[in-house]
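> sequence first, predicted model second:
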Amino acid sequence: MRLSLLIVGALLLSACAGEAIKYNHYLLRSDIPENSNRQMSEDGLLLTHVAVATYLNEAGLVLETAEGQINTAELHLWAEPLRHSLHKFMADEISAATGKDIYTTRNGLSQPAAEFSIQIDQMHGTHDGQALLVASWAVTTSNDGKRTKAAYQFAQKQALQADGYDALVATEKQLLQALAKAVAETL
């Protein structure tokens, strides 16, 4: 009897161990084709940094489960930290919207036409089936040795086209593209 219980227990353990947990990783990439092997203009714009709210520093996608309560997904993860992927994504999208080169470092840029930074304060799914993006940005320009700074805000919600994390990522990407266009209009 004991032997049969041990065998059944061992079989159950091996069955559970054989089931692999499936993680889903999402890359945030622009759909804008990259131009390779070209010289960037000297009058480019400099995106100094993209900062994200602390709760977005987690690897998991974020859902609001109730008003003011959030849940970070354990199996649906960003493939890389948002602060890094957002920097490249926003530079590509803003470059396409302005028709100007967007630098992400000062490398090769003596004096940018403008410098700007972006702060992502909220980016998550809501409990009512939408995606929310709240952000702000600041632009500093230099004209005749005089520096001018302006600040802007952006807040939009958009309904998901389907249920699930794939739809959340797609909708967040659309909201980020709308943010990029709003930023481009101020440059």
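Arrived safely. Numbering: from 1, shown residues only.
> from here on, just use CA atoms for contacts and neighbour counts.
OK.
> may I ask you to name the longest helix in this structure?
Longest helix of the chain, by residue count under DSSP state H: helix 165-185.
> which helices and strands does it pack with?
helix 82-98, strand 114-125, strand 130-143, strand 146-159 (3 or more C-alpha pairs under 8 Å, 6 or more residues apart in numbering; DSSP states H and E).
> got another one to weigh against that:
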Amino acid sequence: MMKWIPVALALLLGACSNTPSKTYYQLPAMGASTQVNDAPASRQLWLEHVSVADFLAQNGVVYQTNDVQYTIAQNNLWASPLDQQLQQTLVTNLSSALPGWVVSSQPMSSEQDVLNVTISGFHGRYDGKAIVRGEWVLNRQGQLIKRPFDLELKQGEDGYDALIRTLAQGWQQEALVIAAQAVHI
């Protein structure tokens, strides 16, 4: 009986070494490469809320496997909740795109513009594209601007690293659209 214990231990340790490791992803804050220069100084923008669809609010990175099926990764996970990452990177990207503005995720005054964003797609897709989809509403002193967005960006490479970088690129592109709209209303 005792001679089987080392064999059982070896099998148990071998099984443990084959468990896949978890990888955690954080969206890179890319900063906008283009600035909207005709913005007046001292404007304020409060990014009140970024919400994500329920299927995106999980820990795992989402991948669409066909036209109706989605998979939530078990080993490729967001390092922090996706809605928080989207809000933080949007503040960074808008701050970079809007010189002279104060962009914050906290309320500042009654004179601020207010932005809310709803994300309905932020995932990879079976055809090698990254999907960034949703809508945003900008309130400037009672004037509301509501815009949908639907970006499909081709990944340059395969894999989750490339997917996350491509999603971040799409999010930065949408930040530039929001910045341009904020300046012109």
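All right, it came through fine. All values reported here derive from a predicted model rather than from experimental measurement.
> could I get the TM-score for this pair?
The TM-score (TM-score structural alignment, normalised by the length of structure 2) is 0.86; 173 aligned residues with a C-alpha RMSD of 1.9 Å.
> hmm, back to that, possible to save the helices and strands packed on helix 165-185 of structure 1 as CSV with distance to Thr186 of structure 1?
Output for these, formatted as CSV (distance: least, C-alpha to C-alpha, whole Å):
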stretch, distance to Thr186 of structure 1
helix 82-98, 10
strand 114-125, 10
strand 130-143, 8
strand 146-159, 9
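> quick one: which of these is nearest Leu11 of structure 1?
strand 114-125 (40.3 Å; C-alpha to C-alpha).
> check the mean deviation of that closest one from structure 2.
Following superposition, strand 114-125 of structure 1 is found to deviate from structure 2 by 0.7 Å on average (mean C-alpha distance after the TM-score superposition for structure 1).
> so which elements touch that strand?
Judged by 3+ C-alpha pairs under 8 Å, 6+ apart, the packing partners of strand 114-125 of structure 1 are strand 45-52, strand 60-66, strand 130-143, helix 165-185.
> so which of the ones you listed is the most packed in?
Comparing these by mean neighbour count (mean count of other C-alpha atoms under 10 Å), strand 45-52 ranks first with a mean of 21.
> which residues sit against that strand?
By C-alpha atoms under 8 Å, 6 or more residues apart in numbering, the surrounding residues in contact with strand 45-52 of structure 1 are 82-84, 86-87, 91, 100-106, 112-121.
> that older thread, can you lay out the helices and strands packed on strand 114-125 of structure 1 as CSV showing distance to Leu28 of structure 1?
CSV is the format used below for those (distance: least, C-alpha to C-alpha, whole Å):
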stretch, distance to Leu28 of structure 1
strand 45-52, 14
strand 60-66, 12
strand 130-143, 15
helix 165-185, 8
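> nearest to Asp31 of structure 1 among these would be which one?
Closest among those, using C-alpha to C-alpha: helix 165-185, at 10.0 Å.
> can you tell me the mean distance of that closest one from structure 2 after alignment?
For helix 165-185 of structure 1, the mean deviation from structure 2 after alignment is 0.6 Å (mean C-alpha distance after the TM-score superposition for structure 1).
> that helix aligns to what range in structure 2?
Under TM-score structural alignment, the match for helix 165-185 of structure 1 in structure 2 covers residues 160-180.
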